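1. kindly return the folded structure for what I paste below:
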Amino acid sequence: MGELTYEIGQNAYIKIVLHALKHKSSAVNGVLVGRYDAGKGIVQISDAVPLFHSNTGLLPSLEIALMQIEEHFASQEVSLVGYFHANERSDDYDLSNVAKNIGDHLCRYFPQAGILLLDNRKLEALPKVKDRSPVMQLYSRDGSKWKVEENSHLVMKEPSANMILLDYVSTQKWEGIIDFDDHLDDISKDWLNAELFK
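-> Below is the predicted model:
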């Protein structure tokens, strides 16, 4: 699947990074929502839903979350197109078994599903470097294994996303991000994060 390009939208990108920043000392994960343009070979990631910051691999909570997410997005003609993960330790740059297992599960329903692993080195350097590339690494499934893709396979839909992200970071906007863990603790909290970009 190396010929595929994964195009990530600004809001999805910002949600992923803010989720990781809010829970710096925990592993975090979530799912990617979008559509597949088979003619162009592009997986378009239009949204991200932060899932957990504790017990990232707990199956009952994951099943509940995936059912609610799929039900919500079914009418919008988008589906789950991938998974994102940030490791607990800042010096851990490997794809965890939890990430691989959830990625494998998503591939059963969407064979082109990718995994985005946050790169803590790039994330820490972001305010200094003013880089326009994503602060994450793309993995795609190759047979039964996950492999790292070249950076050219993951592109930002809006090249200025990192600049806008810096503004969100400077105003500590990550404090407002809600994940499914938060929603399960208090169902009045919106896992869609509709207020985040207002």
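2. every contact and neighbour count from this point should use C-alpha atoms.
-> OK.
3. residue 28 is in contact with residue 52, correct?
-> Yes - look at residue 52 against residue 28 with CA atoms under 8 Å: they come within range, at 5.6 Å.
4. name the residues of stretch 67-84 that are buried.
-> Under the neighbour-count criterion of 16 or more other CA atoms under 10 Å, stretch 67-84 has 69, 78, 79, 80, 81, 82, 83, 84 buried.
5. can I get those residues in TSV including distance to residue 153 and secondary structure?
-> Formatted as TSV, the buried residues of stretch 67-84 follow (distance: CA to CA, whole Å; DSSP: H, G, I helix; E, B strand; the rest coil):
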residue	distance to residue 153	secondary structure
69	26	helix
78	21	coil
79	20	strand
80	19	strand
81	15	strand
82	14	strand
83	16	strand
84	16	strand
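6. alongside the first, I'd like the structure of this one:
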Amino acid sequence: MSNHQIDLRAYAIPLLHAAKYPAYDVCGALLGKIGTKDQHHTEITTAVPFFHQWTTVTPMLEVALKQTEMYAKKHGWVIVGWYYGKACLNDSAIPESAKKVAEAIKNNNGGKAYVFMIDNEQFSASEPNKSVIIMFLDAKLTKFLKPYIAADNGWKKLAEDQIILTETNTYAKTLELINKSLYTDIHDFDEHLNNVSLNWLDVSQLRLI
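-> So this is what the prediction gives:
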């Protein structure tokens, strides 16, 4: 069975991004390492915040993806997926724009990619004993587990026993970071365009502990 390792930064940074901009949709890239065909293990190491204003597919997205790809390569990573959080509390369906980006990532990774959808209803409830990210893994020729996914090569929810959190108290630590307002240290590509001194790529190495 394949397993999928999620480090604290990969879990916390998307949520910190959403906490900084609760009135906006937010999105960004997931970085890590994908195993070979013989190695059924993927490491999702960290995340890079992209947008909170322009979350649809735009020319700026191509620029941000290219810069992130070069940054990831420098650190021994690749772009392994995409995260997305909606401002609407009761909607965690994967939007079309996120699917398009994730499909492009999948094509670059030999058919493997991830989407993290932030479950804003649970996130706003701030319950440390529950997961606040719904994770989908690209899956071919499988039945869709959610009715809003309509594609032959769609996205299915990962089973809990397939997920390895490197921090045993990931949920509690993430909520603690939010309560400490660490989201003020999150800068996305949108902000960088307005103030080039803000290093949005290095957010991926944000000190969390």
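7. distance to residue 103 of structure 1 for the buried residues of stretch 67-84 of structure 1 - can I get that in JSON lines?
-> Shown next, in JSON lines, are those (distance: CA to CA, whole Å):
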{"residue": "69", "distance to residue 103 of structure 1": "16"}
{"residue": "78", "distance to residue 103 of structure 1": "18"}
{"residue": "79", "distance to residue 103 of structure 1": "14"}
{"residue": "80", "distance to residue 103 of structure 1": "11"}
{"residue": "81", "distance to residue 103 of structure 1": "10"}
{"residue": "82", "distance to residue 103 of structure 1": "7"}
{"residue": "83", "distance to residue 103 of structure 1": "6"}
{"residue": "84", "distance to residue 103 of structure 1": "9"}
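8. what's the closest of the residues you listed to residue 188 of structure 1?
-> residue 69 (16.0 Å; CA to CA).
9. which of the buried residues of stretch 67-84 of structure 1 lies closest to residue 119 of structure 1?
-> residue 84 (11.3 Å).
10. can you pull out the helices in structure 1?
-> 10-22, 59-73, 97-109, 120-129, 161-170, 180-185 (DSSP state H).
11. can you tell me how far the counterpart of residue 82 of structure 1 in structure 2 is from residue 174 of structure 2?
-> Matched to structure 2 by TM-score structural alignment, residue 82 of structure 1 sits across from residue 81. From residue 81 of structure 2 over to residue 174 of structure 2 the distance is 20 Å, taken as CA to CA, to the nearest Å.
12. what's the answer for residue 129 of structure 2, then?
-> 11 Å.
13. who's more crowded, those two?
-> More crowded of residue 129 of structure 2 and residue 174, by other CA atoms under 10 Å: residue 174, with 22 against 10.
14. what do we get in structure 1 for that one?
-> Checking TM-score structural alignment: residue 174 of structure 2 goes with residue 165.
15. quick check: that match touching residue 14?
-> Yes - if you go by CA under 8 Å, residue 165 of structure 1 and residue 14 touch, sitting 6.1 Å apart.
16. who's in contact with the residue most central in space within structure 1?
-> In structure 1, the residue lying closest to the centroid (CA atoms, centre = their mean) is residue 84, at 3.4 Å. By CA atoms under 8 Å, 6 or more residues apart in numbering, the contact list for residue 84 of structure 1 reads 16, 29, 30, 31, 32, 99, 115, 116, 117, 118.
17. could I get the residues you listed as a markdown table with neighbour count and distance to residue 185 of structure 1?
-> Converted to a markdown table, those look like this (neighbours: other CA atoms under 10 Å; distance: CA to CA, whole Å):
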| residue | neighbour count | distance to residue 185 of structure 1 |
| --- | --- | --- |
| 16 | 28 | 20 |
| 29 | 30 | 17 |
| 30 | 29 | 17 |
| 31 | 26 | 19 |
| 32 | 26 | 22 |
| 99 | 24 | 23 |
| 115 | 29 | 27 |
| 116 | 27 | 26 |
| 117 | 24 | 26 |
| 118 | 25 | 26 |
